[in-house]
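**Q** got a predicted structure here, sequence first:
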Amino acid sequence: MVEVLTSESLTKVTTDDAIVAQSLGKTYRTGFWLNQKINSLQDCSLTIAKGETFGVLGPNGAGKTTLLKILLGIIQPTVGTGRILGYPLGDRAAKRAIGYLPENAYYYDYLTGWELLDFIGNLFGVPTPLRRQRIADLLDLVGLSQSVARKKQLRQYSKGMVQRIGVAQALINDPEVVFLDEPMSGLDPVGRYQVREIILMLKGQGKTVFFNSHILSDVELICDRIGILNKGELIAVGTLNELLGTEQSYQVSGHGGTAADLEPWLQHLIFQGDTWHGQLAQDLPDFLNFLNTIGAKAIAIELARQTLEEFFIEKIKGSRHKD
């Protein structure tokens, strides 16, 4: 079949970035007269390099799935633009190089797992011999036996098995960019471990992985960078060290001095009478010398940094307080 090149396909931009979002926003109209507006996504700008693993965190209703669907070209943004692998969002050439696992995927119940993968692979135009070999390899990868996949219909699968076959179908076209919406949902600890290993394997192959998750520990183990969405706004983006501080941060307790003296040095400073504690934001020897100059003293120093969970809750609460 001869493909007709569209004007969109001819507007590819050569870039080292896999995903670029520029001021993306999505507004829905609700109500009987459609006179009420809900801003599901607001002024979201993001750049993800090829080969990067990027995780998006956020509470329910934060806009994570909206952002993902806009990047996939499933829904159109109200404002803003973006590109996948240099192509405009929704371009057919980009879609060939994308794998996608929805959060709540619906598959035809009376297909077997093998038939589903064969069908999806055929849609992507994967040649039959390669498709069969790839299906076998993917079933091994996600921990499903070929006999079960060939004989058992999807309506007989457990939630975890459906999630595993969903991961396999997202990889059937050997994509350059993989979008995973809550990939650990419904999986037991073994299944979560296997999905983490799959994502790390994709990372090792140089593929770009973009995924949403509620499970902070998984994000912390996998991602090169993370973003936090709340009420449609991207309120934090960076590596764990950039967001949480390096491993050489310290939790310091002491007495003496005033808040005005210590606030330039310590984050999350708390006073209890004459005693204080906080996280040191600067060089430890310099801080100890400073304490001597103001007649204060450190009584406990522990090597530590804020956890991702603590940072996440702090950012979400801070965002809410701005409303």
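**A** Structure's in. What do you need?

**Q** for the rest of this, base every contact and every neighbour count on C-alpha atoms.
**A** Noted.

**Q** residues in contact with Phe311?
**A** The contact partners of Phe311, by C-alpha atoms under 8 Å, 6 or more residues apart in numbering, come to Leu243, Leu244.

**Q** distance of it from Leu41?
**A** Going from Phe311 to Leu41 by C-alpha to C-alpha, to the nearest Å gives 22 Å.

**Q** can you count the residues close to the closest residue to Gln251 other than its chain neighbours?
**A** Among residues not flanking Gln251 along the chain, Gln279 sits closest, at 4.6 Å (C-alpha to C-alpha, 6 or more residues apart in numbering). Close neighbours of Gln279, defined as other C-alpha atoms under 10 Å, add up to 23.

**Q** for the host helix or strand of Gln279, packing partners?
**A** Assessed by DSSP states H and E, Gln279 sits inside strand 275-280. Strand 275-280 sits against strand 250-255, strand 266-272, with contacts defined as 3 or more C-alpha pairs under 8 Å, 6 or more residues apart in numbering; DSSP states H and E.

**Q** most tightly surrounded among those strands?
**A** Comparing these by mean neighbour count (mean count of other C-alpha atoms under 10 Å), strand 250-255 ranks first with a mean of 20.

**Q** now do it against strand 275-280, angle only.
**A** Angle between the axes of strand 250-255 and strand 275-280 is 160 degrees (criterion: axes from the mean of the first three to the mean of the last three C-alpha atoms, to 10 degrees).

**Q** quick check: buried residues in the strand holding Gln279?
**A** By neighbour count on 16 or more other C-alpha atoms under 10 Å, the buried set for strand 275-280 is Trp276, His277, Gly278, Gln279, Leu280.

**Q** could you single out the nearest of the residues you listed to Leu244?
**A** Checking the buried residues of strand 275-280 against Leu244 by C-alpha to C-alpha gives Gln279 as the nearest, at 10.8 Å.

**Q** included below, for side-by-side comparison, is a second structure:
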Amino acid sequence: MNESELFDQLRNLRTASTAGGRAKHKPLLLLWLFGRYVKSHSAEVTYAEAEEQVGQLIDAFGPADQSSQRDRAAMPFVHLERRLWELHDGNDQPIPPTPSRSGSWLRRNSARGRLRPEVVAHLFEARTLLAAAETLRETYLGEHEAEQIFRAVGLDRTFKAHNRAAALPTTAVRSFTTTIDASDYDSRLRRQAFTWLTELNTKHGGRIPFGLLQEFRFEGKRIPLMDPQAGIRKPKELGSALSLRTTYTPPKKQRPYEDELDANGLIRYYMYRGTDPLHFQNVAMRRAFTEKRPMIWFKGVASGLYQPHFPLWLTKDEPENLRFLISFE
């Protein structure tokens, strides 16, 4: 999905006709999701997290309705177009757009939705995110209420910051559009992990025992940097993958995954977990790619010993080849 296709999708949401024009339930949910993404860098949300705030927006700016405020958020949560949105229950089973579901059903089944990766890939750029918000405003909202809605979801601050950045030198604008909030929890955790690993790597000569990699602490909490069983590590505190590893393979033995190495012994691509692109670990990697998150590669150099390489960047997602391309540049 390119930018033009994204904007076409936003302009052509299936909405009901009301006396005041087109219903605003879906645009309000999307604007709330955009504002939440700016603040948290998370494109995923449970219905329990969204119902009250989205219900308040619909109650304030949507058509008059006698249904409960909480249930008013259920309609857009279930029926938002699936080219933009994915919806699953607590067992990670897809929830179809029909039949309709009540708020109580969504809460009971731990429903959670997320903007699709190809949508998030565009929203990472502040310019595109704001253009998407403007598209919704022009199509569904009045000028006066748009200001109130943008203020309610937190996008007014982003517009102001973007306008200030437009008057700055090119390097400052690039800095703004590269990251919406460089001081967020995810970025701080990764920076501290890199610093900690640099010291640990020097101390152990590039041969760090697995057990030590489980002892990283951030803001008073232990957050292991490597998964004890899987190759991809996504801590529950983060929205995207933090690290990946290649286990040590003795000479003359075949590696379990064909992750090609370059002439310097650095990994060039990393294979998917299994063959399902929507496996939660592959999704975590895809989020690191779309959000441009720097990662860590742990290279097994002996049994139970690893050498960290960072920052690693995922440069391309290739579902047809079941892999992500990698660069250390």
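**A** Nice, I can see it. Note that this is a predicted model, so its numbers are computed, not measured.

**Q** tm score of chain vs chain?
**A** With the length set by TM-score structural alignment, normalised by the length of structure 1, the two chains reach a TM-score of 0.25; 130 aligned residues with a C-alpha RMSD of 6.2 Å.

**Q** tell me the helix or strand right after the strand holding Gln279 of structure 1.
**A** With DSSP H and E, the next secondary element past strand 275-280 of structure 1 is helix 284-293.

**Q** columns distance to Ala136 of structure 1 on top of the helices and strands packed on strand 275-280 of structure 1, output as a markdown table?
**A** As requested, those are arranged in a markdown table below (distance: least, C-alpha to C-alpha, whole Å):
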| stretch | distance to Ala136 of structure 1 |
| --- | --- |
| strand 250-255 | 50 |
| strand 266-272 | 53 |
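
**Q** ranges for the helices of the stretch 1-150 of structure 1?
**A** 64-72, 92-96, 113-123, 128-142, 146-151 (DSSP state H, counting those that start in this stretch).

**Q** just these: most buried one?
**A** Most buried among these, counting by mean count of other C-alpha under 10 Å: helix 64-72, with a mean of 22.

**Q** which other helices and strands does that one contact?
**A** Contact here means 3+ C-alpha pairs under 8 Å, 6+ apart; on that basis helix 64-72 of structure 1 packs against strand 36-49, strand 79-84, strand 177-181.

**Q** what does the second one rub up against?
**A** Applying C-alpha under 8 Å, 6+ apart, the set of residues contacting strand 79-84 of structure 1 from outside is 18-26, 43, 71, 88-89, 94.

**Q** between these, which is nearest Asn289 of structure 1?
**A** Asp43 (44.3 Å).

**Q** run a quick neighbour tally on the closest one.
**A** Residues near Asp43 of structure 1, counting by other C-alpha under 10 Å: 16.

**Q** who's in contact with the nearest residue to it once chain neighbours are set aside?
**A** Excluding the flanking residues, the one nearest Asp43 of structure 1 by C-alpha to C-alpha, 6+ apart is Ser23, at 4.2 Å. Applying C-alpha under 8 Å, 6+ apart to Ser23 of structure 1 gives the contacts Gln42, Asp43, Cys44, Ser45, Val79, Gly80, Thr81.

**Q** how much space is there between Ser23 of structure 1 and Ser45 of structure 1?
**A** For Ser23 of structure 1, the distance to Ser45 of structure 1 (C-alpha to C-alpha) stands at 5 Å.

**Q** residue boundaries of the helices in structure 2?
**A** Ranges of helices in structure 2, per DSSP state H, are 3-11, 25-40, 47-61, 69-72, 74-79, 103-108, 117-123, 126-140, 143-153, 155-166, 170-178, 185-204, 280-290.

**Q** that older thread, so the residue nearest to Gln251 of structure 1 makes contact with Leu262?
**A** No: counting by C-alpha atoms under 8 Å, Gln279 of structure 1 does not reach Leu262; the two are 10.7 Å apart.

**Q** so what sits against both of those two?
**A** Common neighbours of Gln279 of structure 1 and Leu262 (C-alpha under 8 Å, 6+ apart) are Leu269.

**Q** name the residues of stretch 19-33 of structure 1 that are buried.
**A** Ile19, Val20, Ala21, Leu24, Gly25, Lys26, Thr27.

**Q** find the nearest non-adjacent residue to the second one, please.
**A** Across the structure, with C-alpha to C-alpha, 6+ apart as the measure, the residue nearest Val20 of structure 1 apart from its sequence neighbours is Thr47 (4.5 Å).

**Q** what's the local residue count around that neighbour?
**A** That count, for Thr47 of structure 1 with other C-alpha under 10 Å as the rule, works out to 13.

**Q** what about it, distance to Leu266 of structure 1?
**A** Distance from Thr47 of structure 1 to Leu266 of structure 1, by C-alpha to C-alpha: 31 Å.

**Q** show me what contacts the residue lying closest to Thr139 of structure 2 once chain neighbours are set aside?
**A** Nearest residue to Thr139 of structure 2, sequence neighbours excluded (C-alpha to C-alpha, 6+ apart): Arg11, at 6.2 Å. With contacts defined as C-alpha under 8 Å, 6+ apart, the neighbours of Arg11 of structure 2 are Thr135, Leu136, Thr139.
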